[in-house]
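*Asks:* need coordinates for the following:
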Amino acid sequence: MIQLIAIDLDGTLLNDRKQITKQTQAVLKAARASGVRIVLCSGRPLRGIDRYLRVLGLTNPGDFAVTYNGGLVQKSDSGEVISEKILTRDQLLSLYALSQERDLPMNFIDREKVYCPPYPKQKPSLYGTVMKTMPFVKADMEHLPADIRINKAVFCISEKILTPAIAEIPQSYRKNYTMVKSHPYLLEILNKDADKGKALQTLTHFLGLASSEVMAIGDEENDLAMIRFAGLGIAMGNAIDALKAEAQFVTKTNEQEGVAYAIEKCVLKR
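*Replies:* As a prediction, the model looks like this:
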């Protein structure tokens, strides 16, 4: 029996206007009333998903969220950290060197700010169009604090530039970090032990649940790990092919109430 539903935001829970429809809200409310936990799982920070948590009433004691693509597991009401996987100063310097070699703009993010080191000429970061809930500050890579704690780094630039650049990233980096695309124009880089699947494993252990009691719904590459972890993995109708191939069920698209449809069919049995 499903006890926890993990749901991605963009392209999944949210329609193309970044809204949770009234129908989907009603179905999630019904699932919660039946005793099922709802956990939002996003690449955004907690403050970046706060308005959606509030819309769904998920800011009470006992509510949790997975943020930074699994880099953080937090209590939704207080922000208290259950699990955190960070990048160190040395790792940031290595990733910045990679960004310069591949001629890509890089940003890195902690719980409060987005840092902006110098970008390649005429190749500014597009991350400001994605992240609108945190301040952006300049970063001096030569004088980073030794104890800096960063939740993720990102390369954010047009798909036509990013995709071929990703193909040229040395295998050593792929072994040492979790690298996932959350949008065609956004590569997110995290601690090797951070992904949505590992975060759900940590959370379910904390809650005393088994993976077989978890349903996960997503659409993009960064959702693959949680689809694989969950006892019931659901791909959106608009999901990438790789995710559909891993899922047990393909629901409707995010413009067709796909989340509501999946929960009604697989959890509420309507």
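*Asks:* from now on I want contacts and neighbour counts done on CA atoms only, so please keep to that.
*Replies:* Noted.
*Asks:* tally of neighbours for the closest residue to Leu98 other than its chain neighbours?
*Replies:* Excluding the flanking residues, the one nearest Leu98 by C-alpha to C-alpha, 6 or more residues apart in numbering is Ile169, at 7.9 Å. Ile169 has 14 neighbouring residues, counting by other C-alpha atoms under 10 Å.
*Asks:* would you say Ile169 is within a strand?
*Replies:* No - assigned with DSSP: H, G, I helix; E, B strand; the rest coil, Ile169 falls outside any strand and is coil.
*Asks:* measure it to Tyr177 for me?
*Replies:* 12 Å (C-alpha to C-alpha, to the nearest Å).
*Asks:* quick one, helices of the stretch 51-200 of the chain?
*Replies:* 89-101, 159-167, 171-176, 196-207 (DSSP state H, counting those that start in this stretch).
*Asks:* deepest of those helices, which one?
*Replies:* Mean neighbour count (mean count of other C-alpha atoms under 10 Å) peaks for helix 196-207 among these, with a mean of 19.
*Asks:* next secondary structure after that helix?
*Replies:* strand 214-218 (DSSP states H and E).
*Asks:* contacts for that following strand?
*Replies:* With contact meaning C-alpha atoms under 8 Å, 6 or more residues apart in numbering, strand 214-218 is reached by 2-9, 11-12, 223-224, 226-227, 230-236, 239, 243, 259.
*Asks:* next: stretch 133-140.
*Replies:* For stretch 133-140, using C-alpha under 8 Å, 6+ apart, the contacting residues are 47-48, 112-118.
*Asks:* let's see that with 7 Å instead.
*Replies:* With contacts defined as C-alpha atoms under 7 Å, 6 or more residues apart in numbering, stretch 133-140 is touched by 47-48, 112-117.
*Asks:* in that stretch, what counts as buried?
*Replies:* By neighbour count on 16 or more other C-alpha atoms under 10 Å, the buried set for stretch 133-140 is 133-134, 136.
*Asks:* between these, which is closest to Lys85?
*Replies:* Met134 (19.8 Å; C-alpha to C-alpha).
*Asks:* may I ask which of the contacts of stretch 133-140 has the most neighbours?
*Replies:* Going by other C-alpha under 10 Å, Val114 tops the contacts of stretch 133-140 with 23 neighbours.
*Asks:* what's it in contact with, if anything?
*Replies:* Here Val114 is in contact with 107-108, 134-137 (C-alpha under 7 Å, 6+ apart).
*Asks:* quick one more, to check against the first:
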Amino acid sequence: MLSENLSLNPKIKLVAIDMDGTLLDDAKQLTEENKEAIRKARQAGVHIVICTGRPKSGILPYAKELCLEDDYVIANNGSWLFKTNDWSTLASHSLSREALQHVVAIFDDTPGINLVFFTQEANYVLGRELYPAVIRDAEIENSKLYHTTFEAFLDLDIPVAAAVFMGEESVMDAFEARADAILSEKVATVRSLDYAYEALPVGVNKGRGLKDLAEDLKLSPEEIMVLGDGNNDLEMFDFAGISVAMANASEEVKAHTDFVTNSNQESGVAKAIYEHVL
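*Replies:* Have a look, this model is predicted:
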């Protein structure tokens, strides 16, 4: 059992943590070890910032469980920055109508794939039918789903943080290989999960969101530690003073980081906090 009299590493003042495959175990739950380490870091005055591809609806229950009041959340891979005391929006980025038209033209109702527009309060789904990947994702992230057409969605005039292509892994592999070069002409792309391939506003990513927050808080990169496991974490790895990959990350992702911790099944977040912050 670790002592309650842990000394703080004064260098680290903010810890940014990815969710799926990092903070959460494979059952999408928080381990007691991770919760305790985060509690101790917050007691020591360290900002704990969830930095995820999830929308607000998929973050709220976990932020509440971690008691992350009066801190910050970076959602939708950098498209939204929230203050957790009242979930007010401090910064946002959205896809232009031209970018949406570009994405929809490439989508072209591809069989087996849905195109999902992530907005702040709900997800709007294009496609011939609702495929299993979209339904699973909505269940995981507590998202409201509306099956619609592009024309009907445009009439709503709602900002879109990310347009996400979703389907089974093999279908997405083929679609990404075919579409990435064309999509990248007008949007930023990232394969955040095996079933999700995202189109974001140009220049938007987790690293950009973290950089903007650090500037607002007057923190240098050297005062920030980040933890993650996926391709959508690479930019924040490159930005932070200390970057930590989970043992379950790919070798490509690990190559971008300073350290490797335990897997998400083995409370790797807690281990990294104790080793590098407390």
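*Asks:* and the TM-score between them?
*Replies:* The pair, once superposed, lands on a TM-score of 0.92 when counted by TM-score structural alignment, normalised by the length of structure 1; 264 aligned residues with a C-alpha RMSD of 1.7 Å.
*Asks:* can you give me the strands for structure 1?
*Replies:* Assigned by DSSP state E, the strands in structure 1 fall at 4-8, 37-41, 64-67, 72-75, 81-84, 106-109, 114-116, 136-138, 152-156, 177-183, 186-191, 214-218, 232-235, 249-250.
*Asks:* what range does the second one cover in structure 2?
*Replies:* Which is strand 37-41 of structure 1. With TM-score structural alignment applied, strand 37-41 of structure 1 matches the range 47-51 in structure 2.
*Asks:* repeat for stretch 190-207 of structure 1
*Replies:* Taking TM-score structural alignment, stretch 190-207 of structure 1 hits residues 200-217 over in structure 2.
*Asks:* just give me how far that stretch sits from the chain centre.
*Replies:* How far stretch 200-217 of structure 2 lies from its chain's middle: 12 Å, per C-alpha atoms, centre = their mean, to the nearest Å.
*Asks:* and for that stretch, what's in contact with it?
*Replies:* 51, 74, 77-79, 93-95, 161-163, 187-189, 220, 233, 235-236, 239.
*Asks:* can I have the buried ones of those as a PyMOL selection?
*Replies:* Buried subset of those, written as a PyMOL selection, criterion 16+ other C-alpha under 10 Å:
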select buried, resi 51+74+77+78+79+93+94+95+161+162+163+187+188+189+220+233+235+236+239
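*Asks:* measure the closest residue to Arg37 of structure 1 other than its chain neighbours to Arg89 of structure 1 for me?
*Replies:* Leaving aside its sequence neighbours, Arg37 of structure 1 sits nearest to Leu4 (C-alpha to C-alpha, 6+ apart; 4.5 Å). Per C-alpha to C-alpha, Leu4 of structure 1 is found 36 Å from Arg89 of structure 1.
*Asks:* same question, Leu9 of structure 1
*Replies:* 30 Å.
*Asks:* with Pro45 of structure 1 instead?
*Replies:* 20 Å.
*Asks:* then Asn176 of structure 1?
*Replies:* 14 Å.
*Asks:* equivalent analysis for Ala167 of structure 1, please.
*Replies:* Counting by C-alpha to C-alpha, the gap from Ala167 of structure 1 to Arg89 of structure 1 is 25 Å.
*Asks:* OK, contacts around the equivalent of Leu81 of structure 2 over in structure 1?
*Replies:* With TM-score structural alignment defining the correspondence, Leu81 of structure 2 maps onto Val73 in structure 1. By C-alpha under 7 Å, 6+ apart, the contact list for Val73 of structure 1 reads 65-67, 81-84, 199.
*Asks:* which ones are touching the closest residue to Val73 of structure 1 other than its chain neighbours?
*Replies:* Distances taken as C-alpha to C-alpha, 6+ apart place Val66 nearest to Val73 of structure 1, at 4.7 Å, with adjacent residues excluded. Neighbour list for Val66 of structure 1: 40-42, 72-74, 199 [criterion: C-alpha under 7 Å, 6+ apart].
*Asks:* now do 8 Å
*Replies:* Here Val66 of structure 1 is in contact with 39-42, 72-74, 196, 199-200 (C-alpha under 8 Å, 6+ apart).
*Asks:* can you redo these as TSV with distance to Thr24 of structure 1?
*Replies:* As requested, the contacts of Val66 of structure 1 are arranged in TSV below (distance: C-alpha to C-alpha, whole Å):
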residue	distance to Thr24 of structure 1
Val39	14
Leu40	14
Cys41	16
Ser42	18
Leu72	26
Val73	24
Gln74	24
Lys196	22
Ala199	25
Leu200	22
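*Asks:* pick out whichever of the residues you listed sits closest to Glu142 of structure 1.
*Replies:* Once C-alpha to C-alpha is applied, the member of the contacts of Val66 of structure 1 that ends up nearest Glu142 of structure 1 is Leu72, at 27.0 Å.
*Asks:* from the contacts of stretch 133-140 of structure 1, pick the one nearest Leu98 of structure 1.
*Replies:* Pro117 (13.1 Å).
*Asks:* aligned to the closest one, what sits in structure 2?
*Replies:* By TM-score structural alignment, Pro117 of structure 1 lines up with Leu126.
*Asks:* for that match, give its distance to Phe153 of structure 2.
*Replies:* Taken as C-alpha to C-alpha, the span from Leu126 of structure 2 to Phe153 of structure 2 is 9 Å.
*Asks:* go on, Ala162 of structure 2?
*Replies:* Applying C-alpha to C-alpha to Ala162 of structure 2 and Phe153 of structure 2 gives a distance of 14 Å.
*Asks:* what residue in structure 1 is paired with Arg136 of structure 2?
*Replies:* Using TM-score structural alignment, Arg136 of structure 2 sits opposite Thr129 in structure 1.
*Asks:* quick one on the thing from earlier: so what's the match of Pro117 of structure 1 closest to, chain neighbours aside?
*Replies:* Leu126 of structure 2 sits nearest to Leu115 (C-alpha to C-alpha, 6+ apart), 5.1 Å away.
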